[in-house]
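Novice: make a model of this:
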Amino acid sequence: MRSLFKRPHINMLQEELETVMEVMASDLFIYLDLFVFSLIFTLLLGPVFQSLVISILFLAGSYGLFSSVYFIISRLSDGDKN
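Specialist: Modelled structure (predicted):
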């Protein structure tokens, strides 16, 4: 069975790995990921909130907080590179 499966060349694997790393490190993916984490955080704290409006405000606030922390950290790390 092993003889039927040809392993791809290391160059192909390296190119695919670089593509995946570019997507995972893109700002759009990170902000989408932060939104999903904020949504999960809000849903887990749902029984604590008294209304839907407070839940939506908490979702927006937590997303804003997480996004601003990421923005500050990314700007500080970019400043170290320059």
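Novice: contacts, neighbours, all on C-alpha from now
Specialist: OK.
Novice: contacts for the helix or strand encompassing residue 31?
Specialist: If you go by DSSP states H and E, residue 31 is part of helix 27-44. Helix 27-44 is contacted by residues 23, 24, 55, 58, 59, 62, 63, 66, 67 when judged by Cα atoms under 8 Å, 6 or more residues apart in numbering.
Novice: what about the third one, distance to residue 34?
Specialist: Separation of residue 55 from residue 34 (Cα to Cα, to the nearest Å) stands at 17 Å.
Novice: sequence B follows; please return its structure for comparison with A:
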Amino acid sequence: MRFLYKRPRMEHVQEELDTLMEVMVSDLFIYLDLFLFSLIFTLLLSPIINSFALSILFFIAAYSLFSSLYYFLISRIMNKS
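Specialist: Got it, this is the predicted structure:
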């Protein structure tokens, strides 16, 4: 059955990879990823955090920290080059 499968052309594969890379490095995708990372980080630490209000505060602080690290370290370096 393998002989029936036609390989896609290299140009087509390269176009799809370029599109995928554009999405993966877009700011919206990165901030969404940071949001999910902060949420998972907060949920994993929920047994240690005493109250729900403190959990929300910790989530906001973690998201702010990760977002500012991305903005000041990665985003500025990418824009300079």
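Novice: so after superposing, what's the score?
Specialist: Once superposed, chain against chain, the TM-score is 0.95 (TM-score structural alignment, normalised by the length of the second structure); 80 aligned residues with a Cα RMSD of 0.8 Å.
Novice: mean deviation, the helix holding residue 31 of the first structure versus the second structure?
Specialist: Overlaying the second structure shows helix 27-44 of the first structure at a mean distance of 0.3 Å from the equivalent residues (mean Cα distance after the TM-score superposition for the first structure).
Novice: whatever helix or strand comes next after that helix packs against which elements?
Specialist: Next along the chain after helix 27-44 of the first structure, taking DSSP H and E as the criterion, comes helix 52-81. Helix 52-81 of the first structure sits against helix 27-44, with contacts defined as 3 or more Cα pairs under 8 Å, 6 or more residues apart in numbering; DSSP states H and E.
Novice: where's the most centrally placed residue in the second structure relative to residue 24 of the second structure, distance?
Specialist: Note on the second structure: the residue nearest the mean C-alpha position is residue 33, at 3.0 Å, using Cα atoms, centre = their mean. Distance from residue 33 of the second structure to residue 24 of the second structure, counting by Cα to Cα: 10 Å.
Novice: for the contacts of helix 27-44 of the first structure, pick the one with the most neighbours.
Specialist: Highest neighbour count within these: residue 63, with 22 neighbours (other Cα atoms under 10 Å).
Novice: contacting residues around the aligned residue in the second structure for that one?
Specialist: Under the alignment (TM-score structural alignment), residue 63 of the first structure maps onto residue 63 of the second structure. The neighbours of residue 63 of the second structure, taking Cα under 8 Å, 6+ apart as the test, are 34, 35, 38.
Novice: and for the last one, the neighbour number?
Specialist: Applying the criterion other Cα under 10 Å, we find 22 residues in the vicinity of residue 38 of the second structure.
Novice: picking that back up, max pairwise distance over the contacts of helix 27-44 of the first structure: which two?
Specialist: 23 and 55 (30.6 Å; Cα to Cα).
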